[in-house]
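Undergrad: prediction below, plus the sequence it came from.
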Amino acid sequence: MLPRLQRIELRKCHKIQELPTLPTCLTHLEVASSSLREVPDLSNLTNLVELDLDNGGGVGDELCTRELRWIGRLSKLTKLSIRLHKVSVPTEVSSLPLLNELALFDLDLQTFPQVPLSLQKLSLDNVSIIGSLSPNLINLSCLKLCGCPMQEFQLDGIELPQLKELHVSDGAPLERLKLSRMRKLRDVTVQFCPKLVEIQFSWAVEALEALSIHFCDSFKRLVYETADELISCEGRLIFPLTVLNNLRALTLSGCLKILDVRVIGTSDSWEHFRLFHCPHVQGLGGLSNLKNLKSLDIQSCNRLRVVEGVDELELLGI
């Protein structure tokens, strides 16, 4: 039976209700069917490197999984995605020695499951987390949160010392995002969080290179808490370059509450500045401090009247 078949990808195959017997030579298996009613024991597929199971919440309580404890016997797995409605994460996931990427969907977690120390990328989609994340995330470099139903979310660099990328999207209830001691954080993207009011950076964020905030209707405040001062101003976004000294790119789009954007201090690293669809922004100041700014893109900011220092930017447009 297809003794050399290594990859099966069944995407949007919504008529599939059950999986057939599969060849043990498989290394990649992806199944996405809203009619999926049963996930059999796949522990015989010991060559699997990537496994993606998705029923899209289609059958709800009718899904029969026979539990997923067999996943712990797939010792070669490097990438695992579980999108099975109301199916808990097996504790055996923590025993997968090579697991590099984990994606979880539609879960209500009283305690976050244990994960292996090898994990570097974690995606949580519509996952409600009560309490803190797993203590085993010390090697995590990328975290993606989508649709997580929380008003406030806090991440601490003590728990995530290697985190370099953070992506937060579609957080309807999210009002505050707090990032503390994120010494290696390079890239932060926040989008489609309509109630988000503020993002707070506590202590060092010296590695931050890119900050993007898209279509967060209520967003109006960045807060910087350092050892000796607290910087915050409602409606005015202040970028103190003593704190953000490695920032290379800033994108603000669809932020309706922002009235003013101001850069304080000088920077040799900042190269790209994008301001889109922020209809109430009236002033943009301190651009002359960005000595190596190469691109300034402003669109649909109809009330913008003052752009300070743009005529002093020698590299702009080169």
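TA: Thanks, I have the structure now.
Undergrad: C-alpha from now on. contacts and neighbour counts both.
TA: Will do.
Undergrad: which residue ranges of the stretch 151-300 of the chain form strands?
TA: 152-156, 165-169, 176-180, 187-191, 198-202, 210-214, 221-225, 230-231, 236-240, 249-253, 260-264, 272-276, 283-285, 295-299 (DSSP state E, counting those that start in this stretch).
Undergrad: equivalent analysis for the stretch 1-150 of the chain, please.
TA: Shown for the stretch 1-150 of the chain, the strands assigned by DSSP E, counting those that start in this stretch span residues 7-10, 28-32, 50-54, 79-83, 101-109, 121-129, 142-146.
Undergrad: make CSV from those strands and add distance to C301 to it.
TA: Shown next, in CSV, are these (distance: least, C-alpha to C-alpha, whole Å):
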stretch, distance to C301
strand 7-10, 44
strand 28-32, 42
strand 50-54, 41
strand 79-83, 40
strand 101-109, 37
strand 121-129, 32
strand 142-146, 28
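Undergrad: quick one: closest of the ones you listed to S267.
TA: Closest to S267 of the strands of the stretch 1-150 of the chain is strand 142-146 (C-alpha to C-alpha; 26.5 Å).
Undergrad: just the angle for the closest one relative to strand 187-191, thanks.
TA: Angle, strand 142-146 to strand 187-191, by axes from the mean of the first three to the mean of the last three C-alpha atoms, to 10 degrees: 0 degrees.
Undergrad: and strand 142-146, what does it pack onto?
TA: With contacts taken as 3 or more C-alpha pairs under 8 Å, 6 or more residues apart in numbering; DSSP states H and E, strand 142-146 sits against strand 121-129, strand 165-169.
Undergrad: is it possible to export these to a markdown table including mean neighbour count and distance to L102?
TA: Formatted as a markdown table, these follow (neighbours: other C-alpha atoms under 10 Å; distance: least, C-alpha to C-alpha, whole Å):
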| stretch | mean neighbour count | distance to L102 |
| --- | --- | --- |
| strand 121-129 | 19 | 5 |
| strand 165-169 | 19 | 15 |
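Undergrad: for comparison:
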Amino acid sequence: MCEKMINLHESIGDLKSLVMLDLYGTQIEELPDSICRLSSLKYLILGPGSSLENLPKSIGDLKSLVDLDLHRTQIEELPERIRRLSSLGKLILNGCVSLRKLSKLPSTLTHLKVESCISLQKLPSLSSLKNLRELNLSNCKMLEEIQGLEATKSLVEFSLYDCDTIETLPEVPLTLTSLKIESCFSLQKLPYFSGLKNLRDLVLSDRDKLEEIRGLEATISLEEFSLYDCDTIETLPELSSTLTSLKIKSCFSLQKLPDFSVLKNLRELFLSDCDKLEEIRGLEGTESLEKFGMYHCKTITDTPRKRLGQGKLLVDLFSGSYSLNLNDGIYKGLILCLVFELDINEQGRRRNTGKDIIYIHHFKGFDWFGFPLKGIDAIEEISVQGRDCDVKFWKLLPENTETDQRMVADFF
């Protein structure tokens, strides 16, 4: 690594067979115009770390250039002739904090990454980028709009993070397979999803003003959906039967979920900190469910003197936690008795509420806090955990004789 290099000699342009020029970690301040004579150059890596502020105006003469990496340079703007780079496929502008504007980009681009360009206010229209497949816009705090997104006919991955001043999005291209929109606090309205027949992965988070998600039920290829920190969402529309993973966290206004009985392919379901969530319907109809986690959903679990449950469980005495490992072959029948003690936190101190949840397993099937789950041989572990809930005591009793019923009564 040539950390003290600050310039290149003009003779660099005589290396007609040079394919890659990597100036990573140097202190290059300026590129000679002769670099544009490198007719075989395919990869030009100018960052991170250089002090480069401008590119040569004749940069467009590099007709073989495929990859241009300006990561964490001091570039302020790109020359107009950059659109003449007729082979350019990837442009990386991550961390170009001085970049104020972008010129029209070459139509050959397939990957465009613009991250932490905190001075960038405007992008050129993307409508000419017919070959663009991946677009990543992240932490561009002053970026106000995205034009021409709907015309990018080849786009499959679009990520938008921490772009605080964007208020609206145009319609997104129907070719998308992955869409991630996170921490865009001014964005009030999402595009209509019904036309996204190829969408497989959807992530929405930190959307304080989002009240509805439109057209989600028509995303017939959707496999993974994550919804985080969307405080104003109260209900979700019907979900595609192709869904395999659903994760919902810190949606404090969410009260109602769609019926899960149609989600025959759902393998994992995680719900966390959804305080107003009242019920989960149709969970017994999910034929492929392998992982189910629910944390701090108080409206569902915080019911005094609740009697629920059925199943055959074996307590893991040596795990150091209140985990219950299923073993369907050791006993013909079991009665599991659990008492949960509920606390509240007041000024840093925990106080007992005087409310307990009594949980009893003693009949066929399996039921966890009111959610019947079929196919118990597919469930390996149930974990009981929470900041405001302790297991007060528990006991495991064999279910065979009339004496067992008196044992349960004695337990309480």
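TA: Now that the structure is in, tell me what you want to look at. As the structure is a computational prediction, the values presented were derived from the model and not from experiment.
Undergrad: thinking again about what came up before, now the helices and strands packed on strand 142-146 of the first structure as CSV including distance to E225 of the first structure?
TA: Shown next, in CSV, are those (distance: least, C-alpha to C-alpha, whole Å):
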stretch, distance to E225 of the first structure
strand 121-129, 25
strand 165-169, 19
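Undergrad: so which of those strands gets nearest A32 of the first structure?
TA: Minimum separation from A32 of the first structure across those (C-alpha to C-alpha) falls at strand 121-129, 15.9 Å.
Undergrad: contact partners of the closest one?
TA: 100-112, 140-150 (C-alpha atoms under 8 Å, 6 or more residues apart in numbering).
Undergrad: please tell me how far L177 of the first structure sits from S169 of the first structure.
TA: Noted for L177 of the first structure: a distance of 12 Å to S169 of the first structure, by C-alpha to C-alpha, to the nearest Å.
Undergrad: stretch 355-373 of the second structure corresponds to what range in the first structure?
TA: When the first structure is aligned by TM-score structural alignment, stretch 355-373 of the second structure has no counterpart there.
Undergrad: what does V89 of the first structure align to in the second structure?
TA: So V89 of the first structure corresponds to L78, using TM-score structural alignment.
Undergrad: any idea how far its match is from N198 of the second structure?
TA: L78 of the second structure is 34 Å from N198 of the second structure, by C-alpha to C-alpha.
Undergrad: the two: which has the busier surroundings?
TA: Between L78 of the second structure and N198, L78 has the larger neighbour count (other C-alpha atoms under 10 Å), namely 21 against 16.
Undergrad: just the helices in the second structure please.
TA: Using DSSP state H, the helices of the second structure run over 298-301, 402-411.
Undergrad: list the helices and strands the longest one packs on?
TA: Yep, that's helix 402-411 of the second structure we're talking about. Judged by 3+ C-alpha pairs under 8 Å, 6+ apart, helix 402-411 of the second structure is in contact with strand 389-398.
Undergrad: what helices or strands is the strand it packs on leaning on?
TA: Using 3+ C-alpha pairs under 8 Å, 6+ apart: strand 389-398 of the second structure touches strand 334-346, helix 402-411.
Undergrad: if we go to 7 Å?
TA: Strand 389-398 of the second structure sits against strand 334-346, with contacts defined as 3 or more C-alpha pairs under 7 Å, 6 or more residues apart in numbering; DSSP states H and E.
Undergrad: run through who's touching the strand it packs on.
TA: With contacts defined as C-alpha atoms under 7 Å, 6 or more residues apart in numbering, strand 334-346 of the second structure is touched by 312-313, 350-353, 355-362, 388-399.
Undergrad: will you turn the strands of the stretch 151-300 of the first structure into CSV that also has distance to L84 of the first structure?
TA: Output for the strands of the stretch 151-300 of the first structure, formatted as CSV (distance: least, C-alpha to C-alpha, whole Å):
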stretch, distance to L84 of the first structure
strand 152-156, 24
strand 165-169, 21
strand 176-180, 28
strand 187-191, 25
strand 198-202, 32
strand 210-214, 29
strand 221-225, 37
strand 230-231, 44
strand 236-240, 41
strand 249-253, 34
strand 260-264, 43
strand 272-276, 37
strand 283-285, 47
strand 295-299, 41
